[in-house]
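S.K.: could you work out the structure for the sequence below:
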Amino acid sequence: MEKTIFEKIGGEFERQGDYLIPRLDLPPEKEQPIGVFGRRHLDYLKQYHKVTYTNLLTSGRLNTYLADINRQAQERFERLIEGMKQAQGITERLKEENALEWTKRMNNVRACAREIVNEEIIYA
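M.R.: Predicted coordinates:
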C-alpha cells in the first residue's frame, strides 16, 4: 500500500479499534511563567480569537507569546502607576501622615492603570 502524505512527512498513525488515527504531537516549547495579564489575554484569545489561539498553540509559540504580552502589560502598568502617582501628588509622606487616604488613592490609581492596560494591550 502506498504511503499517505502524512506518513511521507514523518507522521505516524495509532490504531484505535478499526480506525487509524494520526498521532499529532505539539512541538516542544520553552515553559515561561505567565502572570495575570498573560492569563487574561489567553482567556480573551480563547473566547474571541479562536483561530489565532489555535495557530499559536499548534505552532508551539503560545507560551512565549503570552509571556511577552504579560511582560509588556506589566511594564506599562508600572509606568502608568508611577506617572499617576506623581500627577496626583501621592507620596511616601502622605503614606506616613494618612495611611487610609494613601490606600484609597493608590487603589484608585491601580484600578485606572489596570483599565488602561486592559484596553491597550490585553483586549486589543
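S.K.: going by C-alpha atoms from here, please, whenever you check contacts or count neighbours.
M.R.: Fine.
S.K.: quick check: closest non-adjacent residue to R40.
M.R.: I122 (6.8 Å; CA to CA, 6 or more residues apart in numbering).
S.K.: please point out which parts of the strand or helix carrying G83 sit buried.
M.R.: According to DSSP states H and E, G83 maps onto helix 62-88. Neighbour counts over helix 62-88 (16 or more other CA atoms under 10 Å) mark 62-67, 69-74, 76-77, 80-81, 84-85 as buried.
S.K.: next, the second sequence, to be compared with the first:
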Amino acid sequence: MCEQCVKEFYPNSTRQRFCNTDYTKVHQQAEALFSRLVKQLSEKEGVTEALKAENQMLWVQRMNNIRSAAMEIVSSELIYC
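M.R.: Predicted coordinates:
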C-alpha cells in the first residue's frame, strides 16, 4: 500500500503502528537474509577460521567484500524493491 493511501485510510495512531509493524517485519527479514548470505558466501569463497588464523588481513578483506555483497543483495531484494 502506498504511503498516500495509508495516510488517507488510517488515522495517525493506526498509521504509526502500521508503519512500525511493516518496518519491523522488513528489518527482521533483512537481518535474516543478510546473515544467511554472509554464511553461504563465506563458505563458497573458502573464508574460514583457518584462513583467519593464517592471514587475518586477508580474512578481513574477504569478509568485508562478502558483507558488502550481501548488503547489496539485501538492499536490492528487500529495501529498494
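S.K.: read off where the helix holding G83 of structure 1 ends up in structure 2.
M.R.: Across structure 2, the stretch matching helix 62-88 of structure 1 (TM-score structural alignment) is residues 19-45.
S.K.: report the distance from the matching stretch to the chain centre.
M.R.: Relative to its parent chain, stretch 19-45 of structure 2 has a centroid offset of 4 Å by CA atoms, centre = their mean, to the nearest Å.
S.K.: then stretch 49-63 of structure 1?
M.R.: Distance, centroid of stretch 49-63 of structure 1 to centroid of chain: 12 Å (CA atoms, centre = their mean).
S.K.: please apply the same query to stretch 104-118 of structure 1.
M.R.: That offset, for stretch 104-118 of structure 1, works out to 19 Å (CA atoms, centre = their mean).
S.K.: quick one: the equivalent of L58 of structure 2 over in structure 1 and Q86 of structure 1, what's the gap?
M.R.: Correspondence of L58 of structure 2 to structure 1, assessed by TM-score structural alignment: E101. With distances taken as CA to CA, to the nearest Å, E101 of structure 1 is found 16 Å from Q86 of structure 1.
S.K.: same question, R61 of structure 1
M.R.: Taken as CA to CA, the span from R61 of structure 1 to Q86 of structure 1 is 38 Å.
S.K.: how about L42 of structure 1?
M.R.: L42 of structure 1 sits 32 Å away from Q86 of structure 1 when distances are taken as CA to CA.
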